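Asker: sequence first, then the predicted structure:
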Amino acid sequence: MLWKGSICLLSFIMLFFSSLISFMLGLTYMFNDLVVFIDWEVISLGSSSITMTVLLDWMSLIFMGFVMFISSMVIIYSEGYMEGDLTLSRFIILVLLFVLSMMFMIISPNLISILLGWDGLGLVSYCLVIYYQNVSSYNAGMLTVLVNRIGDVALLMSIGWMLSYGSWNYLFYINRFGLSNMKFIMIMILIAAFTKSAQIPFSSWLPAAMAAPTPVSALVHSSTLVTAGVYLLIRFSNLLLYFDLSGVLMFIGGLTTLLAGVNASLEFDLSKIIALSTLSQLGLMISVLSMGCSKLAFFHLLSHALFKALLFMCAGNIIHNMMNCQDIRSMGGLIMFMPLTSLCFFVSNLALCGMPFLAGFYSKDLILEMSLVQPLNLMGLWFFFFSTGGTVNYTVRLCYLVIFGDLKFSSVFNMGDGNWKMLGGMIPLTFMGVIGGSLLSWIIFPDPILVHLPLSLKLMPLLFCMLGFTMAFLLYTCYYLDFSTDLSYLKYTFRSVLFFPYMFSYVFKFPLIMGFYNMKVNDKGWLEDLGGQGFYKIFIKKSGELEFIQSSILKSFLLLLTMWLVVILFITMI
């Protein structure tokens, strides 16, 4: 336990101070308008050289600072959450590898080094999803890695397509991206980002990844795995508009946001509700990119990372105290038993809704106001505003069933805010969830942004939030509509629409079955007789014959035969 405690403490100190250094460097680079481009020649063979390219600008440095800050809080939280785990040191090392892969992806302007971090995220996420070694974890890990391989193949195809340019540093060829063959590269990068950020129709792996330990979910859903696709599209944002792909982004992102919000209102698993809220916010970021507001999407990405990590940590503490029960219908009244955790949970939910002056308000309010001044059609506005109302709806439902109301658990047991290691990771994030949005808005948008709108349009975000709150209040407090019995067909309908479970089951089922029969009939069938096993049998047979020829019995027989022939020849000559 001393070794496990020391590795947690050392990892926390390293990540926390690295995050402070990275954040301060990012501020320096932003205020002085600096960009550092580093080429490190790893190896040189004749006229060919292999170089590692690093891009340091304000965006990459600030994002790295946020990733390392959240990771340090997650590691402190993990020490309390996974107390008693015999393999805690292995878990911490996997988390550090996860963060390292994300660092590679953030600082790389080179598609090869991006792929290094991209595949590192996929591999380490698979190891973390199957950390609890059971059948459901294995199935979830396999679904995660197979869906993400689609995006990996798309990124590999874009790398192969860029061979004609002599380098994979896409920043060098921004001016040549107007060529028609570069549109194919952009579409492949778009597919890769959709799979990594779990947009429709690749949304099925994100709730399945909840099989991982809760600290991993806090890290994955806030600032690492699922945000990698959004960050990649932010880097390519000017090309998205150049090739007129904004309509695709708006439709896919808006549909993901809307359906994730509807499904979260019908779900009862606490972890899956928060995972679906992550899916909804990722779709919102993709929709913002379709309007050409890359800085605004990055702003929402950072502010969302703060309160979403806190939301998962609070959920993990609640599940920990509820004896691993995740059904929100069995919860209620936790504010009486766990006041500090309930406070952090409530603050993070308010930030998710966009409560004024919390972290989510500054980005979400600006997103909705920018959508009103952009030349969007009616469907785009519906996506933005109805998804905002849906967020308030499922958040109020979650707070009511978990924090307030009556405790509906079946047994009496002791629970409370006794684990200070877990609270030590939650309280700093609560503080950042309160002030992080204003801090980021002052940094990213130092000049005041004033959006001139009529009073009716200015009040539209507030109106839709109030509509979502009223609907949740009427459905879950006054009438208490239980979707497990009432309107249960809606739950299964929207779940099947959103997750495409049957489609992906058949997509992955038939190639795996064909591979099994190919292995059984060909690899272990007639190809074995004609191939390795056939040659093996021939060699055994011929080796036996050769051994018989070279054996002493045959030698004695030949010697005796020779002697008889000599005797017969001698007799005939006489």
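Answerer: Thanks, I have the structure now. Residues are numbered from 1 along each chain as shown.
Asker: from here on, just use CA atoms for contacts and neighbour counts.
Answerer: Fine.
Asker: contact partners for Ser363?
Answerer: For Ser363, the contact set (Cα atoms under 8 Å, 6 or more residues apart in numbering) comprises 296, 299-300, 303, 437, 441.
Asker: that one and Met285, how far apart?
Answerer: From Ser363 across to Met285, the span is 10 Å (Cα to Cα, to the nearest Å).
Asker: which residues do those two both contact?
Answerer: In contact with both Ser363 and Met285: His300, using Cα under 8 Å, 6+ apart.
Asker: still on that earlier bit, neighbour-wise, which of the contacts of Ser363 leads?
Answerer: Ser303 (31 neighbours; other Cα atoms under 10 Å).
Asker: correct me, but that one touches Ala359?
Answerer: Yes. Counting by Cα atoms under 8 Å, Ala359 is a contact partner of Ser303 at 5.7 Å.
Asker: identify the contacts common to the two.
Answerer: In contact with both Ser303 and Ala359: 433, 436-437, using Cα under 8 Å, 6+ apart.
Asker: from these, which is closest to Gly380?
Answerer: Proximity of the shared contacts of Ser303 and Ala359 to Gly380 (Cα to Cα) peaks at Gly437, which lies at 25.1 Å.
Asker: for that closest one, which non-adjacent residue is spatially closest?
Answerer: Leaving aside its chain neighbours, Gly437 sits nearest to Ala359 (3.8 Å; criterion: Cα to Cα, 6 or more residues apart in numbering).
Asker: and that neighbour, what is it in contact with?
Answerer: So Ala359 contacts 303-304, 306-307, 351, 432-438 (Cα under 8 Å, 6+ apart).
Asker: rerun that using 10 Å as the cut-off
Answerer: 300, 302-307, 347-348, 350-353, 430-441 (Cα atoms under 10 Å, 6 or more residues apart in numbering).
Asker: adding another structure so you can compare the two:
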Amino acid sequence: MGICLIYFFLFLFLSLVFFVSSVLLLLLDLVYFLEFELLTINSSMVLFTVLLDWMSLMFMSFVLFISSMVIYYSDEYMSGDSYLDRFILLVVMFVLSMMLLIISPNLISILLGWDGLGLVSYCLVIYYQNVKSFNAGMLTALTNRIGDVALLMSIAWMLNFGSWNYIFYLEELKNSKSMMIISVMVILAALTKSAQIPFSSWLPAAMAAPTPVSSLVHSSTLVTAGVYLLIRFNFSFNDVMMFNLLFISSMTMFMSGLGANFEFDLKKIIALSTLSQLGLMMSILALGSYKLAFFHLLTHALFKALLFMCAGNVIHNLVNCQDIRYMGNLISSMPLTCAFLNISNLSLCGLPFLSGFYSKDLIVEVMSMNYLNLYIYLIFYLSIGLTVCYSFRLVYYTCVGDLNYVSLNNLFEGSYVMLKGMAGLIFLVIIMGSVLSWLMFFTPYSIILPLLMKIMTLLMIFMGIWIGYELSKFSLNYLNLSNKFLNLSSFLASMWNMPYMSTFGMNFYPIIMGSYYYKSLDQGWTEFYGSQKIYSLLVKNSSNMQVIFNNNIKFFFILMIMWLMFVLFIY
């Protein structure tokens, strides 16, 4: 039995155990807080703490289930790799880091999981070892370091409380200055990890990783760590923090949805859709509904993992071609993959009664119930419309439109292991939304709105379908368009020039300044007054001393005569 199958069965079994335990804890309303004493030095105990409640167990069961399917899928996807075992072990380390983060009520152990995710994600992004991968890996690592430093600073501030178990202090010390600073630092850490504006550029760049990794990263691990941390910390946020978080996340949601409509890389479109959904989770969290954010986090994990697995199968069959303009009419050659792709796409759009609908529709209706301004109301619905728009554009280019690939192709569905991995998720993508809504909300939500507001989501979905279809036909005549439209589309596709700002913008002026200082200081004044000056003085002095050492008997006699003259002169 290969390493893939061992971890597949292990993770699948643990996922089932955790899910059953989560449901039991939810029904019995229990929370287990476990403390393990690692060592005691001078009456100071070093403890390892674990928080087991329905939320952490439920999330762990989802992470493990998706990981098991992704590892099974990787067995065939990465079959050409000489070091498959190393790849699988990296994925397992990635999952274990996420587990540590989920069960930690303590900022120190959270940092271990947090940094574990950052380090392993860097190793996975640079896995293919080319220049593009190295650049993407460095951008990912350095952007996430900002959040890591913020988390370290919050750990330092928590010294004021005498313990790092933040779970004890969230509500009691909500209005203390220290807790406010810690909360701001935690929000900053979550913004970098979940790639919100202005740290968004690393998420599409991280698509340089192998597709199974992308499937894991974008569904249930790395990017969701920030949202999960905010869900845990949500009791300590005040109105100002919530307002800023709401503005940033809503702008991210809109920006990524708009950008995905002008992108042609299959994986980047799905990455931008992840960014849009993360913005949705963050914004409903900022409106105060942390349970809804968690609900959408779980349903989103399922259909996003499946979406990436379908994309991986398509890329695999097209011999590593990721440009959607080359695809088309795949429904005739890869019918099952296209069926999975369409179901997960419709779930992403929030089509009734797939899993995405239950969380997304509830989020939008709860937002509609709140007393908010027009900006938030419009940006939520526009983002929903844009999601449907790029989803149907993707379907048009891949499944329905004309095939623009090479004439001599070998497109067929012979990858049975990958198909089985995807089939393991499809059932949950369809039913899990309703199951979770029955489990998580004991009292059913009854939201009463006027007819127009109630059907606004459906109107936006149909409008998005129409615009997505028209945009696809419009984009096919891409070369005949005016330069203004090309400039606008490149601006929107590049996420409002954010990748340039966070790479070129951060490096250009410091490098120019560095070269200036190198010339004027390092090779200039410091050389003149520093090492070269010391060297010239030493040479000059040593040459003077050399004259004395070469003529030491003469100097001795001259000094003796001078001394005698001095004695005679005095006396």
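Answerer: Great, that's in hand. Treat the numbers as computed from the prediction; the structure is a model and nothing was measured.
Asker: sort out for me which of the shared contacts of Ser303 and Ala359 of structure 1 are in helices.
Answerer: Members of the shared contacts of Ser303 and Ala359 of structure 1 lying in helices (criterion: DSSP state H): 433, 436-437.
Asker: what helix or strand is Ile185 of structure 1 on?
Answerer: In this assignment (DSSP states H and E), Ile185 of structure 1 forms part of helix 181-196.
Asker: average distance between that helix and structure 2?
Answerer: When structure 2 is overlaid, helix 181-196 of structure 1 sits 0.8 Å from its aligned residues on average, using mean Cα distance after the TM-score superposition for structure 1.
Asker: map Glu470 of structure 2 across to structure 1 for me.
Answerer: Alignment note (TM-score structural alignment): Glu470 of structure 2 maps to Leu474 of structure 1.
Asker: how about the strands in structure 1?
Answerer: 36-45, 48-56 (DSSP state E).
Asker: distance to Phe464 of structure 1 for the contacts of Ser363 of structure 1 - can I get that in JSON lines?
Answerer: Formatted as JSON lines, the contacts of Ser363 of structure 1 follow (distance: Cα to Cα, whole Å):
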{"residue": "Leu296", "distance to Phe464 of structure 1": "21"}
{"residue": "Phe299", "distance to Phe464 of structure 1": "22"}
{"residue": "His300", "distance to Phe464 of structure 1": "19"}
{"residue": "Ser303", "distance to Phe464 of structure 1": "21"}
{"residue": "Gly437", "distance to Phe464 of structure 1": "21"}
{"residue": "Ser441", "distance to Phe464 of structure 1": "23"}
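Asker: ok, so of those, who is nearest Trp3 of structure 1?
Answerer: Comparing those against Trp3 of structure 1 with Cα to Cα picks out Ser303 as the nearest, at 34.5 Å.
Asker: state the distance from the residue in structure 2 that that closest one lines up against to Ile71 of structure 2.
Answerer: Mapped onto structure 2 by TM-score structural alignment, Ser303 of structure 1 lines up with Thr299. Using Cα to Cα, we find Thr299 of structure 2 at a distance of 20 Å from Ile71 of structure 2.
Asker: likewise Leu362 of structure 2?
Answerer: For Leu362 of structure 2 relative to Ile71 of structure 2 (Cα to Cα), the value is 32 Å.
Asker: who has more neighbours, those two?
Answerer: Legend: neighbour count by other Cα under 10 Å for Leu362 of structure 2 and Ile71, higher for Ile71 (27 against 19).
Asker: do you know how far that one is from Phe13 of structure 2?
Answerer: From Ile71 of structure 2 across to Phe13 of structure 2, the span is 14 Å (Cα to Cα).
Asker: just Phe254 of structure 2 next, same as before
Answerer: Relative to Phe13 of structure 2, and taking Cα to Cα, Phe254 of structure 2 is found at 39 Å.
Asker: can you find the partner of Pro461 of structure 1 in structure 2?
Answerer: Counting by TM-score structural alignment, Pro461 of structure 1 lines up with Thr457 in structure 2.
Asker: so who does that match touch?
Answerer: Taking Cα under 10 Å, 6+ apart as the contact definition, Thr457 of structure 2 lies against 349-351, 357, 360-361, 364-365, 380-382, 384-385, 463.
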